[in-house]
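K.L.:
No sequence on hand, only this structure:
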């Protein structure tokens, strides 16, 4: 059962990925045949076969290598290697998508993301179970989505302008038509809404930053061994027993 984690106010953790996706035999076969090692060996075998037996030899050599690659997927260590390679590709693809989304947010937000990513990687190296429990990769995805929304709100504020809209609009101003006053009032309300949303998104971004740093602190601090106190007490008891035995012998 997946444990639930209480999140700080205003912070919504992304749900964990679905557990129904599982690698099938066809997935392993496709990964083995398309791996760089299998492709390199197939090309080398084709060149050797072409030199010895012409085109037929090249085709037979490639088919033999492909058959060997397919049959190797029955072994557990080959499947583990393919799983690791697939995980690395997925992480690279995920990281590339994040950086692409963060490109319009500016260098400050990108640097903040890089620092959080390094902390998450350190957590995954130190305690993989803790990283899975708190869904750290999904938390980084949520950070990127919030940063993108925050930047879009800032762009909306830039379009609204900071000086061309008055803070108060005189409804009885005869120099402006009723339609114009209504439009200016709508723009003003939308600008105030954008300001509130920017503050809320900024607060949630900082909450994610604090949460990642908190988990990193928890992982970095080693937990106390519950048996340590019992071990000390046992040794003290043995010392008392030795002292009592010596006193009885000397009496």
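P.N.:
Okay, I see it. Everything numeric in this text was worked out from a predicted model, so none of it was measured. Numbers count the residues shown, from 1 in each chain.
K.L.:
contacts, neighbours, all on C-alpha from now
P.N.:
OK.
K.L.:
element containing residue 167, please.
P.N.:
Using DSSP states H and E, residue 167 sits in no helix or strand.
K.L.:
got it, and the one 5 residues further on?
P.N.:
Applying DSSP H and E as the criterion places residue 172 outside every helix and strand.
K.L.:
dropping in the other structure now:
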């Protein structure tokens, strides 16, 4: 981000804003321009207008902007703004995915919803694991594969591939060479689409299994060697006590 600044020779030059200033402006913009803040500001302006007219409205607005800007210096406010921003990005991403999957049918959408719920559960229980395997990007890849798979199916349907013979028929004197060439191209296109559909379907199932495997890994507790050592230590202490008692009774 850049801005114009005046220099000594009365000319204008481009001066870049520091990352710290840009981050601060981002937090201020997020704190002031969100539905809750705008509602509070509208209420404050209305109260100011009721008490002192336009002057009261200006004072209320300036006070609100000053308080909102100062509040962004606190860490808990910035954490709340970061969470709000992440939530907005996530909701926008989710809406885009559902829009992409709309032509693919209810079955594929249901499969995506199941994978999305698994990813959300993994992010809740083990966010580092979800970030490590890039599960959100994997869901994007799943949507792209589903769209490509549906397009191939539509291509077969629109081309009338079900009416084509499985193999090229024998030469027919009533058919011209051009017609036979076009039919041969349609057959090649059908076979290519079928192979592509099989590859895409296999890739979709692989993504499904991978997400479920990561979910199993995140849900299952890791084996801790400390448990065995704790039991062994107590057994050793028990043996020591028994041996000491046997020596005293001897």
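P.N.:
Structure received. Since this is a predicted model, take the numbers as computed values, not measurements.
K.L.:
how big's the offset between whatever helix or strand residue 70 of structure 2 lives in and structure 1?
P.N.:
Taking DSSP H and E as the criterion, residue 70 of structure 2 maps to helix 35-71. Aligned to structure 1 and superposed, helix 35-71 of structure 2 gives a mean residue distance of 1.2 Å (mean Cα distance after the TM-score superposition for structure 1).
K.L.:
What are the buried residues along that helix?
P.N.:
Buried residues in helix 35-71 of structure 2, counted by 16 or more other Cα atoms under 10 Å: 37, 41, 44-46, 48-49, 56-61, 64-65, 68-69, 71.
K.L.:
now do stretch 89-102 of structure 1
P.N.:
So stretch 89-102 of structure 1, judged by 16+ other Cα under 10 Å, has buried residues 95, 98, 102.
K.L.:
thinking again about what came up before, off-centre distance for the helix holding residue 70 of structure 2?
P.N.:
Here the centre of helix 35-71 of structure 2 is set off from its chain's centre by 36 Å, with Cα atoms, centre = their mean, to the nearest Å.
K.L.:
How about stretch 31-42 of structure 2?
P.N.:
So, by Cα atoms, centre = their mean, the centroid of stretch 31-42 of structure 2 is 27 Å from its chain's centroid.
K.L.:
cool, stretch 126-139 of structure 2 as well?
P.N.:
Centre-to-centre, stretch 126-139 of structure 2 and its host chain are 9 Å apart (Cα atoms, centre = their mean).
K.L.:
Name the residues of it that are buried.
P.N.:
129, 130, 135, 136, 138, 139.
K.L.:
what does that stretch contact?
P.N.:
Applying Cα atoms under 8 Å, 6 or more residues apart in numbering, the contact partners of stretch 126-139 of structure 2 are 112, 115, 116, 119, 122, 123, 207, 211, 218.
K.L.:
Pull the contacting residues for the aligned residue in structure 2 for residue 123 of structure 1.
P.N.:
Alignment note: residue 123 of structure 1 maps to residue 122 in structure 2; criterion TM-score structural alignment. Residues in contact with residue 122 of structure 2 (Cα under 8 Å, 6+ apart) are 129, 130, 214, 215, 218, 219.
K.L.:
May I see the buried residues of stretch 215-234 of structure 1?
P.N.:
For stretch 215-234 of structure 1, by 16+ other Cα under 10 Å, it's 215, 216, 219.
K.L.:
what's the answer for stretch 70-90 of structure 2, then?
P.N.:
Those would be 71, 72, 78, 81, for stretch 70-90 of structure 2 by 16+ other Cα under 10 Å.
K.L.:
can you check stretch 113-122 of structure 1 too?
P.N.:
Residues of stretch 113-122 of structure 1 classed as buried by neighbour count (16+ other Cα under 10 Å): 113, 116, 117, 119, 120, 121, 122.
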